[in-house]
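Engineer: Sharing a sequence plus its predicted fold:
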Amino acid sequence: SGDLLLVGDLMRSLCLVSYKSMESALEETARNCSPRWMTACEIIHADSFLGAESNYNLFNVEKETASVGGEERQRLMENGSYYLGEMVNVFRRGQLVSACVESVTIPISHSILYGTVEGSIGIVLQLDKPFFQFFTAVEKAVASRVYNCLRNEHREYRSVSNEKTTVTKFGFIDGDLVESVLDLPRSEAIEILHGIQLPGDNHNKNPEEVLKLIEEMSRMH
């Protein structure tokens, strides 16, 4: 992206390098210090980056400037992690639907497609804060009532594990779970979504309007 390159090291996570045209050289400008066996990576924008690793997890890092020994150094700090359950081996900027059916209500700033070695194609969409909080509330409500085929709790299933630790997923929303409410009888879906406030409106908690936003999101892929 411009003069920036995102590098996924097989064993050392992500680093960001910039091209110095005068010296015809690459210079490392930021690094994520968590060891990971990387399988794919992509630049979201100049300060935010998406990665996938061999434990079937997705993660997001953002640039952060820190003072180390009196020097200003940039680090790539983890801003989200999520157990996908499949190994991603490619990211590409793009969409799964044509521009004519894009959402006019839900603002999407970046759209990144991914492919997995199992043959799946998926999409990661970046939401602004009000809509992220809204869909997080929907996810929590649906997870309290809907179980997967293994009868595992959603929080446990999407937890991120590696050789040393297991942490609860954060910074990501499970779109499959959110949209699963559309497969339920409408009366049951309305009951689950009751009490969820619409983004940017602290007083509107109409479950019918909540359901419309979920339907709109489902049409984006």
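Structural biologist: Arrived safely, thanks for sending.
Engineer: From here on, just use CA atoms for contacts and neighbour counts.
Structural biologist: Fine.
Engineer: Could you give the number of residues near residue 218?
Structural biologist: Close neighbours of residue 218, defined as other C-alpha atoms under 10 Å, add up to 16.
Engineer: list the contacts for it?
Structural biologist: With contact set as C-alpha atoms under 8 Å, 6 or more residues apart in numbering, residue 218 has these partners: residue 179.
Engineer: Pull up the gap between the residue nearest the centre of the chain and residue 59, please.
Structural biologist: By C-alpha atoms, centre = their mean, the chain has its centre lying nearest to residue 172, at 4.3 Å. Distance, residue 172 to residue 59, using C-alpha to C-alpha, to the nearest Å: 9 Å.
Engineer: okay, now the one to match up with it:
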Amino acid sequence: MQEQSRTFAICSLKSNQSSIEDSETHYIRLLDDPTFEFISTYQLDTFEYACSVLSCSFSDDSNVYYGAGTAHVLPEENEPTKFSLLKTGKLRLIAEKETKGSVYSLNAFNGKLRLVSIKNPIVQVDAPEDGARELQSECGHHGHILALYVKTRGDFIVVGVLMINLLHEEGAIEERARDYNANWMSVVEILDDDIYLGAENNFSLLTVRKNSEGATDEERGCLEVAGEYHLGEFANRFRHGSLVMRLPDSDVGQMPTVIFGTVNGVIGVIASLPHEQYLFLEKLQSNLRKVIKGVGGLSHEQWRSFNNEKKVVDARNFLDGDLIESFLDLNRRKMDEVSKAMNVTVEELCKRVEELTRLH
């Protein structure tokens, strides 16, 4: 999405079927924001696949661009690839740069195409030089097994690979910390300066915390697991934002939220709750488990337990919003049962739960 031109770009493909062989042609397409009508199409080369696209701009340049990461899929080559810079309006090529692997993720920040995530290194590129129309590499970081997902906040970079890595850029890009628990990440996001959110391929969510107060370099270099939760869906997109209009004077409007999307088409919201509200809702969730039984007797605690090939642990520091909101659907007798256990009136519980529903 590009606010300046009120357009958005997508990667698409067209199958070409013939009696001889099947092939695909890949495109970057520019669509009008209000009408979704096609404005312009940029056709990629034969055997060139589109992997990623984003809107970006550069320092000392009033123009806005779309950057596209691609891969040339050829039988005789492992993974040759390139990054292209396209001009908004009628899509045309401005500059391109060969890379050593597929450009899986792009990130624009502070007037640069801050990060390009490719097979091994994390690379930062600057604008094309005047007249040369060549993207200039500034710095990089190597040593990742497969860098697929990149997010930035200030000078910090979070990379999703076999684990979550925290990098810092100040002239050069250096690793500051990592989560040593192996999880194949499917998407990552930065919640705040110290907490990072990730989803992994066993349909679970986790959060890790930067240990800035560690006494030794070894402790500070380890990201601590703060929360674990089985979502039951393969999440592949995180975006800061909300699905509803937020009123600035409401408490709910001040809560940071992240929207997630899954491969099955599920859209959900993850909210960062104040500690006091979290404790209250955690107690409510615990009491609801006693009156709401799972289908077939399935235990809610067991279902939401974080699990992968190496471990199964109880969910922590996550709440099930669907379970909590189901309080509003209980009959009066069960509401009274929960109310008595909570030592809070039914009316107050309804009010608190309804506040939670306004997050989405």
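Structural biologist: Sure thing, it's come through. For clarity, every value in this text was computed on a predicted model and none was experimentally measured.
Engineer: what residues do residue 172 and residue 59 of the first structure have in common as contacts?
Structural biologist: By C-alpha under 8 Å, 6+ apart, the residues touching both residue 172 of the first structure and residue 59 are 80, 81, 82.
Engineer: Next, the contact list for the residue mapped onto the residue nearest to the centre of the first structure from the second structure, please.
Structural biologist: Mapped onto the second structure by TM-score structural alignment, residue 172 of the first structure lines up with residue 318. Neighbouring residues of residue 318 of the second structure by C-alpha under 8 Å, 6+ apart: 227, 228, 229.
Engineer: corresponding residue for the first one in the first structure?
Structural biologist: Residue pairing (TM-score structural alignment): residue 227 of the second structure is matched to residue 80 of the first structure.
Engineer: Give me the secondary structure label for its match.
Structural biologist: Of the three states, residue 80 of the first structure takes strand under DSSP: H, G, I helix; E, B strand; the rest coil.
Engineer: Please tell me I have it right and it contacts residue 173.
Structural biologist: No - counting by C-alpha atoms under 8 Å, residue 173 is not a contact partner of residue 80 of the first structure; they are 10.0 Å apart.
Engineer: These two: who's more crowded?
Structural biologist: The neighbour count for residue 80 of the first structure versus residue 173, taken as other C-alpha under 10 Å, is higher for residue 173 (23 against 16).
Engineer: Quick one: the strands in the first structure, in order.
Structural biologist: Listed in chain order, the strands of the first structure (DSSP state E) span 4-9, 13-20, 25-31, 38-45, 48-53, 57-68, 71-83, 88-93, 108-116, 121-127, 160-161, 166-167.
Engineer: so the fifth one corresponds to what in the second structure?
Structural biologist: This points to strand 48-53 of the first structure. Strand 48-53 of the first structure covers residues 195-200 of the second structure once aligned (TM-score structural alignment).
Engineer: Quick check: that stretch compared with the first structure, mean distance?
Structural biologist: Following superposition, stretch 195-200 of the second structure is found to deviate from the first structure by 0.4 Å on average (mean C-alpha distance after the TM-score superposition for the first structure).
Engineer: Tell me how far residue 27 of the first structure lies from residue 46 of the first structure.
Structural biologist: In terms of C-alpha to C-alpha, residue 27 of the first structure sits 16 Å off from residue 46 of the first structure.
Engineer: What of residue 113 of the first structure?
Structural biologist: 18 Å.
Engineer: Touching, residue 191 of the second structure and residue 207? I think so.
Structural biologist: No - here residue 191 of the second structure does not reach residue 207: they are 9.0 Å apart, not a contact under C-alpha under 8 Å.
Engineer: which neighbours do these two share?
Structural biologist: Joint contacts of residue 191 of the second structure and residue 207 (C-alpha under 8 Å, 6+ apart) are residue 197.
Engineer: Looking at the two now, which is surrounded by more residues?
Structural biologist: A count of neighbours by other C-alpha under 10 Å puts residue 207 above the other of residue 191 of the second structure and residue 207, at 24 against 17.
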